[in-house]
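K.L.:
below is the structure, and that's it, no one-letter string:
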């Protein structure tokens, strides 16, 4: 067996961990951070959780808060321009996946120049101009511990997967207390994002024993806690479990890769501006049903770990209960269909062939246990539109 496992040099996981942020920087001899965040974090005052410990330590701090949901190459270029006029020795990505992904992309683009599309997978984006310290405020993307970032090419209307060690944070500060104010819709979407990461990491053709252990642990935590975190936002035990699961799932898929759900999800986000976790949720039941024949035993074990199937269920029964369990989870978390979300049917139908082409080009579907053709991907997009997965 041969495998290559990469992770941040430090993972600080604890309630209140953000208060130790200055100490984390000091461990690495860093003192001049540019904090990359978003307008909501600034306007709501949540960014103070990040800034106050740095200010108390007397550090020189600057803030770049122009990030957007579904980060774009334009925003990354603006961030690099900000880097070039300052004297910074690190980047702190503070917020959901978008600020963290933006910080990663800024480090990569600043190191090599050119355009963000120059670093699109399969290019190995292994160089970063500055180290990134990630502080997630949602339990979902796992970006705090992955070697990936996803950036939209605005000219081509394409979400680009950028992969390499240049995107791997130096350290991650994982503090579940930062998620108490996350609204139910975001809790649901990011939670299913984590579940998708763990499930795809486990069934990926590139899975390994370490990613398996992390993925199985994450699935168990999510299955036991996602509904509680959604219904009871201030339930500390559920929030802590979901935050740990997000990090475990991030480590898992960073080292075994995602598969067909993510390959098909990114084009939905690019063309219809659906939040990433929500587009994953829309796709997950139908794509799981399609994929089960390629790895029935693995999908069955996932069902048992999540809690959808019993230990005594045979593989066929457990795999079937995985699909029905995912459908029920979507109903319980009020996941809309594309139509209910407000997407125009003609626009969706007209984009299906292009989205299938972009999904395959990303490489992620090639990791799936059952690798689809472009025609099969179009059929899955059609099934998701009609709601066939939710109505069986």
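P.N.:
Okay, I see it. This structure is a prediction, so every number in the text was calculated from the model and none was measured. Residues are numbered from 1 along each chain as shown.
K.L.:
contacts and neighbour counts: CA atoms only from here.
P.N.:
Noted.
K.L.:
ok, and what's touching the helix or strand hosting residue 49?
P.N.:
Using DSSP states H and E, residue 49 sits within helix 48-56. Under the criterion C-alpha atoms under 8 Å, 6 or more residues apart in numbering, residues 18, 19, 20, 21, 22, 42, 61, 94 lie in contact with helix 48-56.
K.L.:
what's stretch 289-299 in contact with?
P.N.:
Against stretch 289-299 from outside (C-alpha under 8 Å, 6+ apart): 202, 203, 315, 316, 318, 319, 320, 322, 323, 368, 369, 370.
K.L.:
again but with stretch 60-76, I slipped
P.N.:
So stretch 60-76 is in contact with 31-39, 42, 51, 54-55, 79, 82, 98-99, 101-103, 105-106, 109, 115-116, 150-154, 269-270, 273, 275-276, going by C-alpha under 8 Å, 6+ apart.
K.L.:
now stretch 257-274
P.N.:
70, 152, 157-159, 196-197, 200-201, 204, 206-207, 275-276, 279-280, 283-284, 287, 343, 355-356, 358-360, 362-368, 371, 377.
K.L.:
next up, a structure to set beside the first:
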């Protein structure tokens, strides 16, 4: 059986790579990019520096900085208007997962129009779309190298997974220096997100040898340096390794899939406005404990890559070590339960049936080693509340 593999056409990786953005745009024959970012990148001056680099390379760029965390269909409307006003021939997603997801959505809307709900799974979107260039500023989402975007439907709070090559960036500029300003909470949430991507890519029913190799490398790196980056944001070596691992994990899951953690995570983010990486972290140990018996050998490989099991441990022991190691990691980086985060239990319980329905509808749980029933997903939501 063949494995369809898709990657960005161009990748620039390393400290200072963002200064080459103008060269990347020019090399693709593009000249009128819309830079999609957020107010934070404007406030730090990073967005202005990007515009200066684009201008120096002969590009005519426009800034759109009105993205929101966990982008919604309503939030896309101003971006679509900005594309048209600028007559943009490309979109640069500059920021964390939300600006990159926004840029990807604008790429397809700018060429095809319509509403984002028309592009959600199970539809496979192959284009046409405006070219996307992704410049991540966090080490977590991996969106710079994936063929997915996630947009919340403003009418019903459904966090929609939209897949297909139309959302794969043609270029990714990966500069770890952009992550040096990340605070500890964001470092932890995005770092655990990257680890979730890598482990789910490896245990997914759609895993393949290409995705396996990148997933295991990413797991090993994150196990060594995430706590360091969390403890000391100025640890440049840890930041650089985390940035590369996040991209490797993104490539891995883009070419296999994510599974139950992500399927259950998206509704939490949509209904309770919890950041994506944090909602993954809230679920990660419990969902892994639920799933581990269905693929002990695969989870054991993850444990050994993470450095929490040895070749002397049998697969059952190693897989169980992984579950405990994830619990310990989440304790070390102070991942709160939904209860500790401040989510009202009555509201949580009331929404469990809808969240379970939305998790299953996303398709991601079907990739899990143990495919859950609706009742089992409801039970997991109840378990993790705290």
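P.N.:
It's in. Predicted, not measured: the structure shown is a model, and the values here were computed from it.
K.L.:
give me the TM-score for this pair.
P.N.:
Overlay of the two chains. TM-score (TM-score structural alignment, normalised by the length of structure 2): 0.98; 386 aligned residues with a C-alpha RMSD of 0.9 Å.
K.L.:
re the thing from before, buried among the contacts of stretch 60-76 of structure 1? Need that as a selection in ChimeraX.
P.N.:
In ChimeraX, this line selects whichever of the contacts of stretch 60-76 of structure 1 come out buried by 16 or more other C-alpha atoms under 10 Å:
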select :31,32,33,34,35,36,37,38,51,54,79,82,98,99,101,102,103,105,106,109,116,150,151,152,153,269,270,275,276
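K.L.:
show only the entries of the contacts of stretch 60-76 of structure 1 found in strands.
P.N.:
Residues of those located in strands (DSSP state E): 33, 34, 35, 36, 150, 151, 152, 153.
K.L.:
could you dump those residues into JSON lines with distance to residue 8 of structure 1 added?
P.N.:
Shown next, in JSON lines, are these (distance: C-alpha to C-alpha, whole Å):
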{"residue": "33", "distance to residue 8 of structure 1": "18"}
{"residue": "34", "distance to residue 8 of structure 1": "19"}
{"residue": "35", "distance to residue 8 of structure 1": "18"}
{"residue": "36", "distance to residue 8 of structure 1": "18"}
{"residue": "150", "distance to residue 8 of structure 1": "18"}
{"residue": "151", "distance to residue 8 of structure 1": "21"}
{"residue": "152", "distance to residue 8 of structure 1": "25"}
{"residue": "153", "distance to residue 8 of structure 1": "27"}
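K.L.:
and the two most separated of those?
P.N.:
The span of these, defined through C-alpha to C-alpha, is set by 33 and 153 at 26.9 Å.
K.L.:
distance of the spatially most central residue of structure 1 relative to residue 41 of structure 1?
P.N.:
Centroid-nearest residue in structure 1: residue 141, 2.6 Å away (criterion: C-alpha atoms, centre = their mean). Distance, residue 141 of structure 1 to residue 41 of structure 1, by C-alpha to C-alpha, to the nearest Å: 17 Å.
K.L.:
residues contacting residue 303 of structure 2?
P.N.:
Contacts of residue 303 of structure 2 (C-alpha under 8 Å, 6+ apart): 309, 318, 319, 321, 322.
K.L.:
reformat those as JSON lines; add distance to residue 238 of structure 2.
P.N.:
As requested, the contacts of residue 303 of structure 2 are exported to JSON lines (distance: C-alpha to C-alpha, whole Å):
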{"residue": "309", "distance to residue 238 of structure 2": "22"}
{"residue": "318", "distance to residue 238 of structure 2": "26"}
{"residue": "319", "distance to residue 238 of structure 2": "26"}
{"residue": "321", "distance to residue 238 of structure 2": "24"}
{"residue": "322", "distance to residue 238 of structure 2": "22"}
